[in-house]
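S.K.: model the structure of this input:
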Amino acid sequence: MAWEMSLEAYQAALILAGCGDALGSGSKATLKEIGVVENIDVKPAHWPVSQNTVLHLVTAEALATGHHAESLWPEFATRYVDCMSASMMSNRRPSTSILRATARLRPSETQGWELPFDGSRTAIEAYPTARSMCIGLRYHKPSQLGSLVATAVESARMTHHHPTAYLGAVTSALFTAYAVQGREVREWGAGLLQVIPEVLGYIISTGRDVDDNQREWCYFGDTWREYVAMRGILDGESRPKFPRRYGAERRREVYQRFAADNMVPGRCGHDAPLIAYDALLSSESWEDLCNGAMFHGGDGSSSGSIAASWWGLIHGLIGVPDRHHTQVEFRDRLLDVGTKLYAMSF
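M.R.: Below is the predicted model:
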């Protein structure tokens, strides 16, 4: 029987992204410190979503307008500027890098959404990665890979113009598309390694800060190749290799190994999706996923949001406690835009 993607899976992908973000925002703790994950009530008062979900939501809503390519870029920029308002960011403390970048965007001006290359440490942050799953929902067909790459790159470098950031965004979108296509999770890492050169081709074709981008290019791909090789899935066919007991301490060692220097695991564009992918590969239940992607002791907001979105596409809401998703912030808007993206995509 051919693989079929459902409306409910699209809705779950958006809603659980918010849920994973809210749970992961408290991820400097571990599940042992927090208690039984099923007992957590994800409500705005105590478990609000972060800026990641706000930006993911408005990215999805921009995609749902039907704009495409060059007509979509100012739509993104307008919504990124507007969502920095007090009403959407109240009590969220958006990052300095996001505030600084959105303050420089000029959506009404020609190319007013193009920011120059940024070689600073904040430029490699994971924020663009955690708002790009919806791009894979919109452009999920193999024939749409070029649109997926361009959209993820341009969305990301409106705030973080650095390869580590926008390649993370491409990864988040690409793996979402793979989930929609019904590809086995073990195949995804090898697929990414094949797509990275195509992203470089797109960067070169745009002619923007090409030398700067090429100078910082290799770190992302080298890190991911090392990870995929470590798990024994370079061929895209083999079963991933994990220790017999892959508990919190072993995970923490792995995640720290792939973290950027002097940064906690999950903070950057390369390792937030890597942690999310590792958690998805090794999890047999929603609680497993929470332990691996959200409560890993590092920065779990981005990795938690990404992993939960992929989980929603594959499993829907089955096995997810109602108290985790029925009152998550912005739930109605996430449900609505998931419905719209599904209608546009099938």
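
S.K.: hey, let's count contacts and neighbours off CA atoms from now on
M.R.: Will do.

S.K.: next one: the host helix or strand of G20 to chain centre, how far?
M.R.: Secondary structure from DSSP states H and E places G20 in helix 7-24. With CA atoms, centre = their mean, to the nearest Å as the basis, helix 7-24 stands 11 Å off its chain's centre.

S.K.: next: stretch 285-298.
M.R.: So, by CA atoms, centre = their mean, the centroid of stretch 285-298 is 15 Å from its chain's centroid.

S.K.: tell me which helix or strand comes right after the helix holding G20.
M.R.: helix 31-34.

S.K.: how about this one, so we can line them up?
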Amino acid sequence: MEKFTAAMLLAAAGDSLGYRNYNWEICSSGVKIHEELKELGGLDKLVLSADKWPVSHNTLMHMATAEALVTDYYCLEDLYREMVKHYVDAIDKLQGRRPDPATIEGCSQLKPDNYLLAWHTPFNEKGSGFGAATKAMCIGMRYWKPERLETLIEVSIECGRMTHNHPTGFLGSLCTALFASYALQGKPLVKWGRDMLNVIPMAEEYCKKTIRHMAEYQEHWFYFEAKWQFYLEEREIEEDNMSKPVFPDQYDADERDKTYKKWSSEGRGGRRGHDAPMIAYDALLGAGGDWKELCSRAMFHGGESGATGSIAGCLFGLMYGISNVPKGLYQELEMKQRLEHLGEKLHQVSSKEK
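M.R.: From the prediction side, this is the model:
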């Protein structure tokens, strides 16, 4: 139970830190962010209050997904209709939080009044952004048991393509959901990336079965896999090898910014569905259970730091809980009670399987 509530709270805290009321979200220098953090007295001195450190659209959309997952749905189609309702409701709440344009566009194309096609949105050439990845960790919390893998694949893909109907986008939601399930299964962190790539063929099979937009998908499908393959080779993470990932000797804020840019597709780390989870994963591998180090790598960089912070915070909570995190980072957090409640409910529904 504690890890579920920790995950929901720390996803929001990571989002709030990386976003810093939009100031750090648009800053392109990790070095500058670290300097500003020092001026604020460092991480331990921060108090994340709703007025100065609001959460961004990442947290609101993650909560909307969780709200749907804890309802008493009869079948998966009912769950998707529930998600559609929550996403459409979220549009108004996202105003003023500088939401990702693809999320807004996707939500506006959902059809809550159309019983059969409520969640079917058109293929979107621009739907490759991080927004699908940041709202899907809770799917892995709901269906974390290994025997629920097929359900996890289906739900994370459908959830992803409601707003980001592009393989780079919705494979991001599959990736973060899988990582959350791996964290709860206690799978060694170093194996997550390779194991996730082994699930991609099952995702492709599922997409073929639903025969929507397959021609467009095939054109873009390989990109997500190729980027992850490149990343795992760079860290020297082999299929059957449990050895530690290899990091550069010099890996300070400036070097990380350069590396994250290299993994990105447009020179801004974490903007897409492949590299937002990648940066979060890399930060977890490098931080080794140290919250402060995780923040340094995932929340304070010159890319899409709210997105990467949200994913990293959630996964950290599932692995390590909240006891080593400074209380100021979650005690006055915006929507704290609701986040805790959703964590508890997710724990309940994932324990009593239908």
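
S.K.: does E25 of the second structure touch F300 like I think?
M.R.: No - if you go by CA atoms under 8 Å, E25 of the second structure and F300 don't touch, sitting 9.2 Å apart.

S.K.: overlap in contacts, those two.
M.R.: Shared contacts of E25 of the second structure and F300 (CA atoms under 8 Å, 6 or more residues apart in numbering): G18.

S.K.: those two: which is more packed in?
M.R.: It is F300, of E25 of the second structure and F300, that has more neighbours when counted by other CA atoms under 10 Å, with 30 against 25.

S.K.: and that one, what pairs with it in the first structure?
M.R.: F300 of the second structure maps onto F295 of the first structure when the alignment is built from TM-score structural alignment.

S.K.: where along the stretch 251-354 of the second structure do the helices fall?
M.R.: 253-263, 275-287, 291-298, 305-320, 336-351 (DSSP state H, counting those that start in this stretch).

S.K.: in the first structure, what range does the second one match?
M.R.: Per TM-score structural alignment, the counterpart of helix 275-287 of the second structure in the first structure is residues 271-283.

S.K.: now what about the matching stretch, what contacts it?
M.R.: 126, 129, 168, 171-172, 185-186, 224, 240, 242, 255, 258-259, 265-266, 288-289, 292-293, 302-304, 306-307, 310-311.

S.K.: for stretch 76-85 of the first structure, same thing?
M.R.: Contact with stretch 76-85 of the first structure is made by 54-55, 58-59, 62, 89, 99, 102-103, 105-107, 113, 155, 158, as judged by CA under 8 Å, 6+ apart.

S.K.: could you give me the buried positions within it?
M.R.: In terms of neighbour count (16 or more other CA atoms under 10 Å), stretch 76-85 of the first structure has its buried residues at F76, A77, T78, R79, Y80, V81, C83, M84.

S.K.: about what we covered before: surely the match of F300 of the second structure meets A22?
M.R.: No - between F295 of the first structure and A22 there is no contact under CA under 8 Å: 11.2 Å.

S.K.: alignment lookup: S309 of the first structure to the second structure.
M.R.: Residue correspondence to the second structure (TM-score structural alignment): S309 of the first structure is matched to C314.

S.K.: try R231 of the first structure
M.R.: Per TM-score structural alignment, R231 of the first structure is aligned with R235.

S.K.: burial measure for that match, as a count.
M.R.: Neighbour tally, R235 of the second structure, other CA under 10 Å: 14.

S.K.: residue contacts, it?
M.R.: P245, V246, F247.

S.K.: in TSV, list those along with neighbour count, distance to D282 of the second structure and secondary structure.
M.R.: Converted to TSV, the contacts of R235 of the second structure look like this (neighbours: other CA atoms under 10 Å; distance: CA to CA, whole Å; DSSP: H, G, I helix; E, B strand; the rest coil):
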residue	neighbour count	distance to D282 of the second structure	secondary structure
P245	17	9	coil
V246	14	11	coil
F247	13	9	coil
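
S.K.: which of those still touch in the first structure?
M.R.: Using both residues aligned by TM-score structural alignment, their matches' CA atoms under 8 Å, the first structure keeps these contacts from those: P245, V246, F247.

S.K.: alignment lookup: L192 of the first structure to the second structure.
M.R.: Using TM-score structural alignment, L192 of the first structure sits opposite M196 in the second structure.

S.K.: can you check L115 of the first structure too?
M.R.: Using TM-score structural alignment, L115 of the first structure sits opposite T121 in the second structure.

S.K.: for V180 of the first structure, same thing?
M.R.: Aligned partner of V180 of the first structure by TM-score structural alignment: L184.

S.K.: next, that match: secondary structure please.
M.R.: Judged by DSSP: H, G, I helix; E, B strand; the rest coil, the three-state class of L184 of the second structure is helix.

S.K.: wait, what's in contact with it?
M.R.: Contacts of L184 of the second structure by CA under 8 Å, 6+ apart are M141, W144, L318, M319.

S.K.: need those residues in CSV with distance to Y330 of the second structure and neighbour count, can you?
M.R.: Shown next, in CSV, are the contacts of L184 of the second structure (distance: CA to CA, whole Å; neighbours: other CA atoms under 10 Å):
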residue, distance to Y330 of the second structure, neighbour count
M141, 20, 29
W144, 25, 24
L318, 16, 27
M319, 17, 22
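
S.K.: out of those residues, flag the one nearest to E154 of the second structure.
M.R.: Nearest to E154 of the second structure among the contacts of L184 of the second structure, counting by CA to CA, is W144 at 13.3 Å.

S.K.: gap between the closest one and N165 of the second structure?
M.R.: Taking CA to CA, to the nearest Å as the measure, W144 of the second structure falls 24 Å from N165 of the second structure.

S.K.: could you do E105 of the second structure as well?
M.R.: On the measure of CA to CA, E105 of the second structure and N165 of the second structure end up 11 Å apart.
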